[in-house]
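In: Kindly return the folded structure for what I paste below:
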Amino acid sequence: MEFIPYALPLIEDEEIKAVIDTLHSNWLSKGPKTVEFEKQFKEYVQSEHALGLNSCTAGLHIAQLAAGIGQGDEVITTPYTFVASANTIIHTGATPVFVDIDPVTMNIDPKKIEEKITEKTKAIIPVHFAGYPCDMDPIMELAKKHNLIVIEDAAHAVYTKYKGKMIGSIGDFTCFSFYATKNLVTGEGGMVTTHNEEWADKMRVMSLHGMSKAAWNRYSDKGTWYYEVEYPGFKYNMTDMQAALGLVQLSKLESMQKRREEIAQKYNEAFSQIDGLTIPFSNEENVHAWHLYVLRLKENGFTIDRAQFIEELKEKKVGTSVHFIPVPMQPYYKQLGYKVEDYPNALAAFNGAISLPLYPKMTDEQVNHVIAAVSELAQTFKK
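Out: Coordinates of the predicted model:
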């Protein structure tokens, strides 16, 4: 058995042809493919507006700016996320306020949010960890009660549904990632959705140097050389090469998700029978996108720690990752005074988390090899 990488994109002939066709079209940056991808994506997630960007991070940044978040404000989010969720708050001049996670779902705990709300709080950024949705009803109720903006970090949540509603249609803004490891890939790339036309227009201007919103097509026969800069904006736009990939990937998303679900179900059936392991939470009420399969080692469940477990899996040719190192553990945030001990559930989740390979390109043989490797280690090192 060759080494099984932690993640690989599923890029087939259709995606390659789409990119080549785009190269022949001479539209390399933002153009008609990006506009079409935005249209199809907003229809898929049932949102009024969608803006293609170069990353989910860009979406989180300009969503906060469009909502008027800035110096002196506070934004609530989870400590158990990739640093981009918090970094973008810093970039606006606001202050991140962390709320610990639910130890079962590993998402932000809605019951703990209200105690962190102050007169400076302007927004909540819930992160749909691993593809399982946050409990959005109480979050939206809190937001309404305190007049807060909800900006969903849906980097893991393309395809996720909460109580029958598509993620992308619930919060004030929703930010998606199409990075190379994600469920829908464009290499680099992202999308931000909103139902609010004013915010959508603001973000469109911000995303392309602050130029007037139609300036992207100024080199076409329908464009004009004249543009006006309305805001000191950013270079955050998506390209047509990325959008070409995205359109094909979107058309295949259902079949790719079916394969992810099959693999996750096989993992669940195998690992739920092993003492010392906790499988990811899921239920029938919501649709899990299975972006990640985060297996957790129970505390004191084995004679080796998580780091050694990972090394042993590597020896057995199984690639893994860890999601996530809590943000307060990072040096920059430690120097700001954040302490991971203040978020015990996030720390406990981190200490036991191992993300196993889970992607449509995996063969049954590879899936069975991962199961066998984990099972053997669990038996060898059980207490």
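In: C-alpha from now on. contacts and neighbour counts both.
Out: Fine.
In: May I have the residues that are in contact with the most centrally placed residue in the chain?
Out: Nearest to the geometric centre of the chain sits A155, at 1.4 Å (C-alpha atoms, centre = their mean). Shown in contact with A155 (C-alpha atoms under 8 Å, 6 or more residues apart in numbering): C56, V127, H128, C175, F176, S177, F178, K182.
In: Equivalent analysis for I167, please.
Out: Contacts of I167 by C-alpha under 8 Å, 6+ apart are V45, P133, A154, A157, V158, Y159, T160, K161, T174.
In: what's the most distant pair in these?
Out: Between any two of the contacts of I167, the greatest separation by C-alpha to C-alpha is 14.1 Å, found for V45 and P133.
In: and these two? which has more neighbours close in?
Out: Neighbours per residue, other C-alpha atoms under 10 Å: of V45 and P133, the larger number sits with P133, 27 against 21.
In: Just the element for the more buried one, please.
Out: Counting by DSSP states H and E, no helix or strand carries P133.
In: I figured it was touching V158, is that so?
Out: No - with contact defined as C-alpha atoms under 8 Å, P133 does not count as touching V158 (10.5 Å).
In: what's the longest helix along the chain packed up against?
Out: Ranked by residue count, the top helix of the chain under DSSP state H comes out as helix 253-271. Helix 253-271 is packed against helix 364-380, with contacts defined by 3 or more C-alpha pairs under 8 Å, 6 or more residues apart in numbering; DSSP states H and E.
In: what about the residue nearest to the centre of the chain, distance to F129?
Out: A155 sits 8 Å away from F129, going by C-alpha to C-alpha, to the nearest Å.
In: give me the number of residues near K116?
Out: Neighbours around K116, by other C-alpha under 10 Å: 13.
In: Please name the nearest non-neighbouring residue to Q71.
Out: For Q71, ignoring the flanking residues on the chain, the nearest one in space by C-alpha to C-alpha, 6 or more residues apart in numbering is G93 at 4.3 Å.
In: Here is the second sequence; please produce its structure so I can put it next to the first one:
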Amino acid sequence: MSRISVMKPWLGAAESEAVAEVIASGWVAQGPRTEAFEQAFAEHQQVGHAVATSSCTTALHLALVVAGVGEGDDVVVPSYSFIATANAPTYIGARPVFADVDAVTGNVTADTVEAALTPATRAIIAVDQGGMPLDLQPLRRLCDERGIALVEDAACGAGSTYRGAPVGVGADISAWSFHPRKLLTTGEGGMLTTNNEAWATRARRLREHAMDVSAAERHGSLLAPQESYSEVGYNFRMTDLQAAIGLVQLDKLDAMVARRRELADIYRSALADVPGVRCATDPDYGTSNFQSFWIEVLPEFPMGREQLLEKLATDEVSARRGIMAAHRQPAYAGHPGQMVPLPVTERLTDHTLILPLYHGLEATDQARVIESIRTAGGA
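Out: Got it, this is the predicted structure:
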């Protein structure tokens, strides 16, 4: 049997042609394609400004900086997230304070965030985990009442919706990932979106060493203007090679989401009668892009999560453990940001796994995944 991967990006001839055009143009660094990608992404996400970056992590970093978060501040984050969510505040001298998550969606809620607030809380980072949209409105009210910045880590969220609109729209500022594990990929890369023009302007400057004249402007001038640096900035730029791929991928995003939702429906239907398996599903306030399709292995299932992963591997199916708990990682061992119990985070981390799901997943391969789980469950 051939191995079934947990994910594969949907890349093809159109992306190759787009990159070839950039190479032929002679402009491969951040330039006109990056600007075009920013404009197209902002329009698709129904937001005023988009700023391309080298990764979602650097977008989160910039988001916190432009939102005024700094040394000595607290930032409430889910532990149930890739470690970059906690790292971003750490980079700027702030303290990540871990909040628990909802048992069904895997996302923070207004209640779990409120339990983790401190007098020094300056911002929260709320994650659309695995593409599952978070319930933003209660978080919006909580932040507005306390004067706290609402940062949405929408790394997995491109194509997901919240109350009929794209996720990320209602936050003060949002960060996106274009890593190959995401639907829309540029290899590496990220984006920051916001309706705050001043924040977007500063983020554009900071990502480019805080130069007051962009590299594109300097290289496009016969007599380059003298640049100056008003503050310490960063090198968080995207290349035009990446942006060219991103533009093609953005045109395919709606088709990607439709296909993933179709595959998710097949999983849910096929596993509905298997005791001890709980499948990820849309909340009543939004729709998921199913960047990850995860199941929770409940106590009534005949084997534990680790045994099921081994069974799948024996059947040549590459599944993955669920989302990490950052507070358990050595980097955050004994960290003072663990101030409240995190029972749901720990339960989901220990008992969930991610099944293969990608645009090109063949029906016969998905059937093999389903059969492996059903056999393990005695169904």
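In: before we move on, the earlier item: between the contacts of A155 of structure 1, which sits nearest E74 of structure 1?
Out: E74 of structure 1 lies nearest to V127 out of those, by C-alpha to C-alpha, at 16.7 Å.
In: From N54 of structure 1, how far off is the residue nearest to that closest one when sequence neighbours are not counted?
Out: Computed as C-alpha to C-alpha, 6+ apart, the closest residue to V127 of structure 1 that is not its neighbour in sequence is D153, at 4.6 Å. Distance, D153 of structure 1 to N54 of structure 1, using C-alpha to C-alpha: 15 Å.
In: by contact count, what packs against the helix or strand where K39 of structure 1 lies?
Out: Using DSSP H and E, K39 of structure 1 sits within helix 32-45. If contacts are counted by 3+ C-alpha pairs under 8 Å, 6+ apart, helix 32-45 of structure 1 sits against strand 49-53, helix 240-251.
In: And it, how far out from the chain middle?
Out: Helix 32-45 of structure 1 has its C-alpha centroid displaced from the chain centroid by 19 Å (C-alpha atoms, centre = their mean, to the nearest Å).
In: Do a quick rundown of the strands in structure 1.
Out: For structure 1, applying DSSP state E gives strands covering 49-53, 74-77, 95-98, 121-125, 149-154, 161-162, 165-166, 173-177, 190-194, 277-278, 293-297, 353-356.
In: Tell me which residues are up against stretch 252-270 of structure 2.
Out: 158-159, 183-184, 279, 288-291, 293, 357-359, 370.
In: 7 Å instead?
Out: Residues from elsewhere that reach stretch 252-270 of structure 2 (C-alpha atoms under 7 Å, 6 or more residues apart in numbering): G159, L183, L184, C279, N289, F290, F293, L357, Y358, H359, I370.
In: of all these, which comes closest to I23 of structure 2?
Out: Distance to I23 of structure 2, by C-alpha to C-alpha, is smallest for L184 among the contacts of stretch 252-270 of structure 2, at 21.4 Å.
In: A7 of structure 1 and T193 of structure 1: what is the separation?
Out: A7 of structure 1 is 26 Å from T193 of structure 1, by C-alpha to C-alpha.
In: Could you check which of the two is surrounded by more residues?
Out: More crowded of A7 of structure 1 and T193, by other C-alpha under 10 Å: T193, with 32 against 21.
In: isn't that one right up against F173?
Out: Yes - counting by C-alpha atoms under 7 Å, T193 of structure 1 sits close enough to F173 to count as a contact (5.6 Å).
In: Could you verify my assumption that S169 of structure 1 touches E48?
Out: No - contact criterion C-alpha under 7 Å: S169 of structure 1 and E48 do not qualify, at 8.3 Å.
In: With neighbour numbers in mind, choose between the two.
Out: Set S169 of structure 1 next to E48 and count neighbours by other C-alpha under 10 Å: S169 wins out with 21 against 16.
In: what about W176 of structure 2, neighbour count?
Out: 28.
In: what does the one 10 residues further on give?
Out: T186 of structure 2 sits with 28 neighbouring residues when counted by other C-alpha under 10 Å.
In: can you check E227 of structure 2 too?
Out: E227 of structure 2 has 13 neighbours, counted by other C-alpha under 10 Å.
In: got it, and E300 of structure 2?
Out: Neighbour count for E300 of structure 2, taken as other C-alpha under 10 Å: 12.
In: Spatially, which residue comes closest to it, not counting chain neighbours?
Out: Distances taken as C-alpha to C-alpha, 6+ apart put G276 closest to E300 of structure 2, at 4.8 Å, once the chain neighbours are dropped.
In: for the nearest residue to S272 of structure 1 once chain neighbours are set aside, what are its contacts?
Out: Residue nearest to S272 of structure 1 in three dimensions, not counting chain neighbours: I279, with 6.3 Å by C-alpha to C-alpha, 6+ apart. Applying C-alpha under 7 Å, 6+ apart to I279 of structure 1 gives the contacts N268, F271, S272, L295, R296.
In: Just give me the match in structure 2 for I279 of structure 1.
Out: Taking TM-score structural alignment, I279 of structure 1 has C279 as its aligned residue in structure 2.
In: I'd like to know how far that match sits from I354 of structure 2.
Out: Distance from C279 of structure 2 to I354 of structure 2, by C-alpha to C-alpha: 10 Å.
In: who touches both of these two?
Out: Joint contacts of C279 of structure 2 and I354 (C-alpha under 7 Å, 6+ apart) are W294, I295.
In: ok, now which ones touch the residue mapped onto the residue nearest to V127 of structure 1 from structure 2?
Out: Using TM-score structural alignment, the partner of D153 of structure 1 in structure 2 is D153. With contact taken as C-alpha under 7 Å, 6+ apart, D153 of structure 2 is in contact with I125, A126, V127, D128, S174, A175, W176.
In: N235 of structure 2 and E208 touch, don't they?
Out: Yes - assessed by C-alpha under 7 Å, N235 of structure 2 is found in contact with E208 at 5.3 Å.
In: Setting aside sequence neighbours, what's the nearest residue to T185 of structure 2?
Out: F178 (4.2 Å).
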